[in-house]
Each structure stands twice: as C-alpha cells, then as structure tokens.
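**Q** Here is my input; please provide its structure:
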Amino acid sequence: MKRRSVAVLSAGIIGSSLVLAGCGSTSTPSTGSSQAVKSPVGNVAIVALAPQVSPNWWFPIEANTNYSDYNSAMSNMMYEPLIHISRTDGVNYNRSLASNVTWNSNGTVYTITLNKKWHWSNGQPVTSADVVWTMKLMEYLASGKAPWEYGGTGIGGLPTRWQSVKADGPYKVIVTLNQPSNQQWFLHNGLGQVVPVPKSVWDIHKNLANEAKFLQSVANSPQDSYYSVVDGPFKYSPQQSKPNDQYWTFVPNPNYDGHKASVSKVVYEYESSSSSEFAALKTGKVNVGYLPASLWNSKQELVNDKFSTSYLFGFAYMVPNFSPKAPGHFAQLIAPAYVRQALEMGIDQQGMINSFYHGHGVVEFSPIPSKPKTVFNDSAITNPAPFNPSAGKKLLEEHGWHMVNGVMTSPQGYPFKFTLDYSSGSNTMADEAQLMKQDWAKEGIDVTLESQPFNTLINDNDQANVTNWQMVWYGLWTYQPDFYPTGGGLFKTGAGSNSGDYSNNTMNALINKTYEPGTSSEITAAMDAYLKYAAEQLPVIWVPWVSSFNETAVYVHGVNKWFNPITDSNSPNRWTITH
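**A** Just a heads-up that it's a prediction; the model follows:
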C-alpha cells in the first residue's frame, strides 16, 4: 500500500485490466459555455493543494515520514515511471519507460526491456544503468540499515524477495526473486513502484550510506541543480516559485519524449483552509481544485466551474498505536480485536455520509471498499462491527470491562481514554471527529481531539515517536504503488508504512499467500481470505470511503478525461486551456 493524503483531496489535485473502467466518476456541466469563457490568467493551470499541505520531499524515493500523494504529485511531474499503471489498473507500455516485461513460469525471473525513445532533458538516454542504480538504492533504503527508511518498504517484496537486479546491455534489466511469486503482483507492486532517476546526476558519493544522507539533505530543495535533469513532461521552475507555503511552479520540458504540454505552466498553490480554497475558485485564482464538503450548499456560486465526482482506489482509516510504549497503556487497551470492534461500533459511517458528504460515500469495513467496483471486491464479506454504540458498550462489558467515574475501564484497571490527532484545515474532518467523540462517549470511551497540519501528522505520528501519540487520522490511503492491493506495505510486521506497528502472524501469512503464483481461482481465494481477516481484525479503524468533489474551470479541458483514479494522479501535459 502507499500514499497517505487528506480526505478533502480531489481528483483535480493532484496487461489484463484489474479495475473496471469508469471507476464511478460522474460530472455536472456548468450552466455556461466552456467555449465562450477564456482564462483570465492566460495559458496557466493553477491547482489547489489540500488545506495546510505543502510538498516537502521531491526525490522520487520518499522517506516513510514523507510518504504522501502530495509529494509524489511533484516528482511525477518531473520523472517517468518504469511501468505506467493505467486507469483500469493494467499496464500501459505506450507511456512506460519499459517497452515490455516478460517472466518465467514460476515468477522468479523478470526481463525488462526499455524503450529507446526515452531521454533525460540533457539529451542522454534513459538506460539500464539508471534503472539498476535506482532499484539498488531502493533495496538499501528498505534494508533497515539506511539513515532513513523508504516508505514503500514491504511493497512488492521489497527487500526480502529481491535477490538481484542486473543490467543486460544498455536497454535490458534482469530482476531475480528468491522464491516463486504471483507475476501480476510483482509487475504491479514490485516494478510498478520504480521511478528511475539519472545515475550520472545522483550517484555522487559511490557509497549508498553517504548517498542516502545526501539525498535526505536535498530532498526538499527542488531548486538545486540535481533536479534540473528529468525525463518527465515538466521541470520545476525555482524562479517562478515561492515555496514558503505559497506556490510551486512547473514549466514544460522541451525535450520530453512523450506527449508535450500545451499549457505554459502549472502552478500548485498552498491553501490555508478549505474556505480559502473555495474563495480562490470563486474568484478564478484557482482553476483546478475541489469543492469542500462543508460548502456543498454554496457550489452554485462557482458559476464558471465544472463539478464532478469520482472514487479513488483506496480506503479511509485511522491508525492506532500498537507500540507497548504508547502513552496511557493504549496498546494494552486496543490489543484485543473485540476492543477495536467496539471502537468501530461507535462510528456512524452512514450518518457521516448522509450529513457531511450528501450521500456520496459507502460504509467501509475492509481494505477494499465497494467503490470503485474492482475485481478485488468480495461481496461475501459482511460488516463485523456495524454502528451500534450500545452493542459496542455491551461487547466491552461482556469481556470484563466496567464503568468507573463515567469512563469504561479494562479488567486490568486502565481507563479507556485516548487522544485522536487529525488533519487540520478541513471543517468536515473536524465535524466528523466531533461526531465520533460524542458517539464513543456513549460507550464510555473518553476521547480528546487535537488537530495538526497533515505534514506534521505524518512526520510525528510514527514508530520513531511512539511515546507521543495514541491514534491518528491522516485521512485516506490510495493504492499506489501497491496497485495490486495485498496489504503488504501497510499491515505486515515491520512494513514501511505500518506506522501503528500492527503485528499479527496470521495476517502476515495471509498476505504472503497473496504473493504466491497460482490459478486464477487460487489467487482470488488468497485475496479474499486476507480481506476477510482484515475486516474481522481491524488493523486500523475504518471511516467512510467518500467521493471526491472536483471543480475545474470551464476553460480548462482534459482534467477529468486524463485523471487516473488508480494512481491518484493527473496528466497536466494533456490539459488544454482556452485563453
């Protein structure tokens, strides 16, 4: 699994088909004519970031403390992936650095052939040396020996299954795994997460340990010359940016070997709040953004925008801190699965969907919600902990819990009290948090709410700071680069994005089973078994999976057409603007 992001993020921000086409997207045209309105800002796309979010890691291999959609949105503008995952979760080799990937019958050896058309912006070709160096760097950063950890550790068998990565000439790479593997899983999750960088630019120290320290020092310095050599559709423009929480500007890469951009520049703009983003849409200062759910009744004021909805491929969740060092004996409190079920019974998901999202959402109780419709959905799984605070309270009491001074207390004498840290800047998330607090109180659970900026949450609420937090609500998780959604990057013991330190031997075994090759029915059965166990165990606390509310100016074209709900990414090089 991969990217964390705030729940208010819209689509405008940022082989065989595994996900059905369409992905539940709907749109409503504006009352005006898109041909009649011209851009008041010229041939420029101005994109709103989520409230109180700014990019803070630009190198394509992101640290686990900076592992977010917002950072990948920046690097994706500049660097091409080895494998381009399509809107239907297949592989589009026309847009990949690889022209072809083949494998042996048991899924241990993968041969990657590179397309010779791709070049870096300095004119040098993209070669196997770039791919091999990048993959070896990923292995090191996932090894546990590096000064910082790659956020994708555990995804695609990294590093435990990766045996060797070798060049076979300038345009061929051979990857060998140490055990038989599900070929589609490794294609999507192993090779799908590789975004090569130019070895000639970045291989400075000839020593991975020193290289990792150097990369960390420049990860948030896109103005440095290292970032000027790219193979993607855009280049970062330091001269046209004000990165101190204001805006970040990209201009077309004139040497790009793919579809060249027609827009003159793309600007990502910082938003202090959801209301400020709405005001920017209304005045035309932002032309690609989102409708805050809290301002749904005001959407008619955006007369020059097109409104659309879509479901991303992912889920929404809160992370409990399972570390024994968590404050307030919290790990001991939530260790039994029935306690997490009781917590889930205190979340009125349907009420949130109806009241805050105007019906645009689904109740979530497994890592793969019912929308968008995919081949991974298992309709046989039922909700083991539907909303019912009275039943949640009874469940605790049946296991020996009792009320002390109005607070539910464990058989060991620990009061069920904790702090929920959640992302600030969204009125809707604040309202949801208040509703959960009220409903949990009906079970005798005493919750304190604290809001923090998104970047602070993902930096401070992890296993490097286990004594500082109890439960955190980032927002949502999208399946990238774990495009084959097996859960290995999030729920396996020690995984790079397992920020709550969840550990369960049965879960590990079920996830490992999804990695194995087999018949179609065997592979489906393995995935269903993992999903059923995750629904029962609640390694995280589920919250509603809701549609994004997207707003695009009528003079900006192609945003919805080229948006990819699987990778949660846009293709601004394919947008056009009437100006």
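
**Q** C-alpha from now on. contacts and neighbour counts both.
**A** Noted.

**Q** element containing the nearest residue in space to residue 359 that is not next to it in sequence?
**A** Distances taken as CA to CA, 6 or more residues apart in numbering place residue 353 nearest to residue 359, at 5.3 Å, with adjacent residues excluded. According to DSSP states H and E, residue 353 maps onto helix 349-356.

**Q** Next, the second sequence, to be compared with the first:
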Amino acid sequence: MRFLPGLLALLMVACGGDRSEVEEPSAPRLPQPVELELDDQGRPLPSVLADEQVIHRGNGEEPQTLDPHLAEGVPSANILRDLFEGLTTTAPDGRIVPGAAAHWDISRDGLVYTFYLRPEGRWSNGEPVTAEDFVWSWRRVVDPASGAAYGRMLAPVVNAGEIFAGRLPAEELGVTALSPTSFQVRLNDPTPYFLGLLTHPTTYPVHRASLEAYGSAHVRPGNLVSNGAFRLLDWQVRSRIELEKNPHYRAADSVIAERVVLYPFEDENTEFNRFRAGDLHWTYQVPNNQFRWLQRNMTEALVVAPWFGTYFFSFNLNRPPFRDNLPLRQALNLAIDREILTEKVTRFGEIPTYHLIPPGLPDYESPIPEHADWTQDERQAEALRLYRQAGYSEDEPLTVELRYNTSENHRKIAVAVAAMWKDVLGVRTRLINEEFRVFLQNRAQGRVTEVFRAGWIGDYQDAFTFLELFHSEHGRNDAGYDNPRFDRLLEQIAGERIPSRRRNLMAEAERILLADQVVLPVYVYVSKRLVDPRLRGWDNNIMDYHLSQHMYLLRERDPASPLQVTDEN
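**A** Presented below is the predicted three-dimensional model:
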C-alpha cells in the first residue's frame, strides 16, 4: 500500500494528527446499574427502575420535516419510528413483528395481503386508527403531487407505476378498506420483502383531518397527531425535539419511558463531550479519532456493530464534467485507496468496498469488479491512463467540487479523498460543506452538484432496496442516472418469482450500475455508539433500528453523581 507524501500530510490535517491519542481526555467513571430483576411477565420490577424515565438521545442532523411521507434521512426516521407505527414494526433484535396490524393473511400466490388492524389502535388524540386511514395515506404517497421522496417504495402495489407516471389517479391504487379494521393490498407480483418494507415511515398512516386543517404545519407541536408510542411535545429547531408518552397508544401500558429528548449534533466531538458529562444516554455516533481511547477507557459504553449500509460518493450525470465522460468517473474511482480511508481516517472497523450492496444477505452476493483484485499501484496507474483519456493532464487538470453535509467525520473523509485525487491525478478539488437540509435540496435539484457525499442504509433486508434508488424515476436518484436497460431489469426483478433467477437479475443490475460508474463506493458502514450501561431495551441489529418504546433506565447502583469525571486514565 503506497502512501504518497502529499497525501500523508493532508491526512494528518484531516484527522487532526495524532493529538487525540496523546492528549487524552480524562476517563469518565460510568454509572453502574443495579441488577435487573423481572416479574412473571418479563417486565422489570419497579424497584430497579430509575425514578425519572427520560431518555436523552443524540440524533445526528436536524430533521427537515416530521411528515413520514416527505421526510428523508436516518435522523428523521429515528423520530418517526417513535411517533408513528406502520402495519408491521420491529422488535429490539430487528425481527419484524405485528404493529398497527395484529395479524395478516397472505394469498397462496403471494399477491394479496389482508391486514387486520388492532381494534384498540388509536391516534394520539384518541380517535381510532382505521383501514381508511391507511388507504388515504398510501394514496397520498403515490400521488406525484405529494412529492414523497420514497413514493416508489410502494411500486409493488397494483397500479402504483401508472399513478407515478400520471396515467391513473391515486384512487386507483390497489388498496381497499374491507372494513374499519381490515386493510387489503393487491400486489403486481410476489414481493419477498413486503412485510419488511412496511416498517419504513413512507408506509405509515398520517392523520387526514390534521393535515387538511393545518397543511404543512401539521407536523408542529400541538398540531401533529400520530399513532405511535410517543407524541410530539416540543421542537426547538437545531436544539432539541421532545416526545412524551402517548397515553392513547394501543400498548401504552408496556411503554416505560415517559419522555424522549433527541438532540441534533453536527459535531461528533460535541456529542461525545455531552455523553461524558452525563447529558446523553446514547449517542448517534462518535468521533472517529477517539476509537482507540474509547476501547481503552469506555468499553462498557462503546457499541460497534455491523450495519446494512454503504458509504459512497455519487456523480451528477446530468451536467459537466461527468455527463458522457465515463473514463473520468472511472479514474476518480480507481484513484481512491479505500484501505487507507478505513485504516487511517474512519478507523472504526468499516469494511472497504468496491460494490454498492453490503455483504451479509443470505440470498445475494455482489459481483466483484475486476479492479477490486488489483494492487493499489495498479489501480492508480489505470486511473492516470483513464484521466488522460478523459481529456485531462497535469497541465490541464480537472477542477471539481466535492459537496458534503456538515459533519466532522464527513469532512475528514472529503479532505482525504481530495488529497488522493490531487496526488494520483493532479485534480484540484473545492470542498463544500452544507447544512443537511440545503445539502439534500441541492442534491435533489442537481443544478450545482458535481460530486457529492451519499450513503444508503437499507430500508429492508433485500438487495433491491439499494438497486431501486437508481431507477430513472426514483425520488432519490440524485445522480440523474437514466439507463433503460437497468430500469427494465428492475421491473423484471419485481416480477420474478423464482429466487435463483431473481438473485441473478439483481447481480446483473448491480454489475451494470458499477460499470456505468454512477457511484464511487467507499466502505460498508458499522454503527458506532456510546450507550449508558443503565439503558436497557437496546439490542444490536443489522438494520440499527432502536425504538424508544422498548427502552428504560435502571436505577444507579451508587447514587452519587451520574457520570463523575475523574483524572484517571
């Protein structure tokens, strides 16, 4: 593995040198919980519970909306899973379990699902949740006028494609309220991942009367009516979002937490310091350059686990310099040393990758590009050849913008990537960081973006959740990729009933996507958090779904200060 002199210097800047490993922060004394004792129903005894059941969570970027049909990004989804509930939901270990629906029937051919809603299901204002609520909500999702970013998630439903294209009204969607508590869905083809898809916020019901009364303001405190375990109490933009237990929730008696407070942190170091000070019970992420210190000093709190997601960069294919210039995109891809990025920059066990879909699926294996088996020197030599073929050289270098949302970890990766492009090819890179909402807006509009940070955490455990993003009509196809052959493959995959053939079609679709160099894959995610030892109801799962309704706080064994910071190292 070759370290170029300029790259080494810039990596030192990107990572802040090794000062974090020399000037270590003092190690906190973590609070120790009392021993957990359960009753006959498996619930914690009141005597072991903390007096105050208020959970404080770090939550990444500020959500742009709390409308489940319009929201984008993991931070929004975290909150929406507390506020709303779909037909299915997830257990702490990630298993799909009944949610708003108590049970369901599936026809023998796999084309008709009939969901039986819980009669005790209620909105946060006490009104019953009905099958008609789901009918109206799903019609809203597929209606092009609604602007639902993930509307195509409902593409398996009968007539959804025609509605997306504007050839049919939303009322023709294949969903029916058979009775107030019976909701039926007709699919075009058997869809193996359908029950998992229903845990996504896009499929949640919204309260029609509130939306029609308040318009876009229906998501504000006092206006938002939801059907989940919590309801919205307060939203201080860029400061905190506070939820309180929903007394009308169908399983309110099983929810121990009384309130949940979620904080947006764009700076991982700020979040880390808030946890050390005892202000948070778990973090959204941690600073990459603190990994070794955390391993030595906070092993009880550090949680690192595989995550079903890929970190990548994407090219805007609708404008220069990347439109109709495949060699240039290939050159920038090959010039990146993923091993250096994961070992020297991210440093949290991330897995370098050359494909889009992460490993771990029981019935899918990604096609491996030829260059994945090359040495880095071979990749760099080919990158330089392609760069010249694309029309650039040392005398006429490429000048490009690399855009990312505000985050110290994203900044470090962007600086390192720019350094690699500079050292290997001579590329001049302008780094542009943007607040998350602006970043998403610019990506979607595609008017100013050239190269931009991207990433995807699977919405359900199937390779299709990654592939469908690049359908020419998908709302999150920010690269502007438009390949009719790829689109046809996605349609074949949706209709294929034989697992082996479906698997082969998905592999071919990913091969085409990688060959067209739409994305520049970097690494497979791991989730990395600090979790207070007193917090229970947390389990690792590959989807990284952690619903607050499963969580509670144990009493501290030593009732002294919650997180005493000492001078011990």
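
**Q** Next, the TM-score between them, please.
**A** The TM-score (TM-score structural alignment, normalised by the length of structure 2) is 0.79; 497 aligned residues with a CA RMSD of 3.1 Å.

**Q** so how far is stretch 32-48 of structure 1 from its chain's centroid?
**A** Relative to the centre of its chain, stretch 32-48 of structure 1 is centred 29 Å away, using CA atoms, centre = their mean, to the nearest Å.

**Q** cool, and stretch 198-213 of structure 2?
**A** On the basis of CA atoms, centre = their mean, stretch 198-213 of structure 2 sits 20 Å off its chain's mean C-alpha point.

**Q** any idea how far the residue of structure 1 positioned farthest from its centre lies from residue 444 of structure 1?
**A** Most distant residue from the mean C-alpha position of structure 1: residue 405, 41.1 Å away (CA atoms, centre = their mean). Distance of residue 405 of structure 1 to residue 444 of structure 1, given as CA to CA, to the nearest Å: 10 Å.

**Q** what residues are up against residue 497 of structure 2?
**A** Contact analysis of residue 497 of structure 2 by CA atoms under 8 Å, 6 or more residues apart in numbering lists 189, 190.

**Q** With residue 406 of structure 2 instead?
**A** Listed by CA under 8 Å, 6+ apart, the contact set of residue 406 of structure 2 reads 266, 433, 434, 435, 436.

**Q** ok, of these, which come out buried?
**A** Among the contacts of residue 406 of structure 2, those scoring as buried are 266, 433, 436 (criterion: 16 or more other CA atoms under 10 Å).

**Q** Would you mind finding the match for residue 48 of structure 1 in structure 2?
**A** Correspondence of residue 48 of structure 1 to structure 2, assessed by TM-score structural alignment: residue 58.

**Q** quick one: contacts for its match?
**A** Residue 58 of structure 2 is in contact with 262, 263, 264, 265, 271, 280, 282, 283, 284, 285, counting by CA under 8 Å, 6+ apart.

**Q** In structure 1, what sits opposite residue 489 of structure 2 in the alignment?
**A** By TM-score structural alignment, residue 489 of structure 2 lines up with residue 510 in structure 1.

**Q** for that match, what are its contacts?
**A** 526, 529, 530.

**Q** repeat that with 7 Å
**A** Residues near residue 510 of structure 1 by CA atoms under 7 Å, 6 or more residues apart in numbering: 529, 530.

**Q** in structure 1, what residues pair with the host helix or strand of residue 402 of structure 2?
**A** Assigned by DSSP H and E, residue 402 of structure 2 belongs to strand 399-405. Using TM-score structural alignment, the residues of structure 1 aligned to strand 399-405 of structure 2 are 417-423.

**Q** quick one: the matching stretch to structure 2 mean distance?
**A** In the superposition with structure 2, the average deviation recorded for stretch 417-423 of structure 1 is 1.1 Å (mean CA distance after the TM-score superposition for structure 1).

**Q** was I right about residue 398 of structure 2 contacting residue 390?
**A** No - Residue 398 of structure 2 lies out of contact with residue 390 (CA atoms under 7 Å); the separation is 9.9 Å.

**Q** all helices for the stretch 251-400 of structure 1, in order.
**A** Taking DSSP state H, counting those that start in this stretch as the criterion, the stretch 251-400 of structure 1 carries its helices at 274-283, 330-334, 337-345, 349-356, 389-398.

**Q** meant to ask about the stretch 451-579 of structure 1
**A** 454-460, 505-514, 520-537, 559-562.

**Q** Now the first one on structure 2. Mean distance?
**A** On the superposed models, the aligned residues of structure 2 are on average 1.7 Å from helix 454-460 of structure 1, with distances taken as mean CA distance after the TM-score superposition for structure 1.
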